[in-house]
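[1] build me a model from this:
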Amino acid sequence: MSQTTISIRIDSELKKNMEAVCSDLGLNITTAFTIFAKKMVREQRVPFDVAIDPFYSESNLKHLREGIKELNAGRGVSHGLIED
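    A predicted model of the protein is given here:
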């Protein structure tokens, strides 16, 4: 099987973190991307859910910023973690 080279641009911190995870798994980045590519071709889809985390929605971030502003101004109530 002939091989080819793919060149991609990625944030340097993300690359460093990915290399660390791959190393912990006994892989390198090339092997990780090859696993991803084979699974994508086999399943004919991105092999994981791609979604926007609602925590980072603009309305939630606005609410969080306002809460932080109130706490920093000495107003509001600081809550601990609340479990569902």
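[2] switch to C-alpha atoms for all contacts and neighbour counts from now on
    Will do.
[3] now do the same contact list for Glu19.
    Asn28, Ile29 (C-alpha atoms under 8 Å, 6 or more residues apart in numbering).
[4] let me know the helix or strand that it is in.
    Under DSSP states H and E, the secondary-structure element containing Glu19 is helix 12-24.
[5] this one as well, want them side by side:
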Amino acid sequence: MNSANLNIRTDKDVKEQAEQIFAELGLNMTIAINLFLRTAIRKRGIPFDLLLDAPNETTIAAMEEGKRLLNDPAAPKFSDMEDLKAALDS
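    Below is the predicted model of the structure:
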């Protein structure tokens, strides 16, 4: 096997946490990184989904309610935090 060195920088805590997980799996850092690289080659891309955080159902419902209230002329509107706090306290 023709090998080459690969030097990377990462946060110390990330490295330690990853090493602990890999050790539990019976792997070391070198084997784990090689698994990642070989899988990326085989899949011809990153071997896991890269996703933006998607809102959960509760957040989606709150966003929809906010839009509904914004467009409802009967819904109370507040121009500053003091007015909002006063309304919540009453």
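[6] circling back: list the buried residues in the helix holding Glu19 of the first structure.
    Glu19, Cys22 (16 or more other C-alpha atoms under 10 Å).
[7] how much does it stray from the second structure?
    Per the superposition on the second structure, helix 12-24 of the first structure and its aligned residues are separated by 0.3 Å on average (mean C-alpha distance after the TM-score superposition for the first structure).
[8] which is the next helix or strand following that helix?
    Sequence order places helix 29-43 as the next helix or strand after helix 12-24 of the first structure, per DSSP H and E.
[9] which parts of that following helix are buried?
    Residues of helix 29-43 of the first structure classed as buried under the neighbour-count rule (16+ other C-alpha under 10 Å) do not occur.
[10] roughly how far out does it sit from the chain middle?
    18 Å (C-alpha atoms, centre = their mean, to the nearest Å).
[11] can you name the element that comes right after that helix?
    On the C-terminal side of helix 29-43 of the first structure, the closest following helix or strand by DSSP H and E is helix 58-72.
[12] equivalent range in the second structure for that next one?
    Mapping helix 58-72 of the first structure onto the second structure (TM-score structural alignment) gives no aligned residues.
[13] so how far is that helix off the chain centroid?
    Taking the mean of its C-alpha atoms, helix 58-72 of the first structure sits 23 Å from the chain's own mean (C-alpha atoms, centre = their mean).
[14] do stretch 55-63 of the first structure as well
    On the basis of C-alpha atoms, centre = their mean, stretch 55-63 of the first structure is displaced by 17 Å from the centre of the chain it belongs to.
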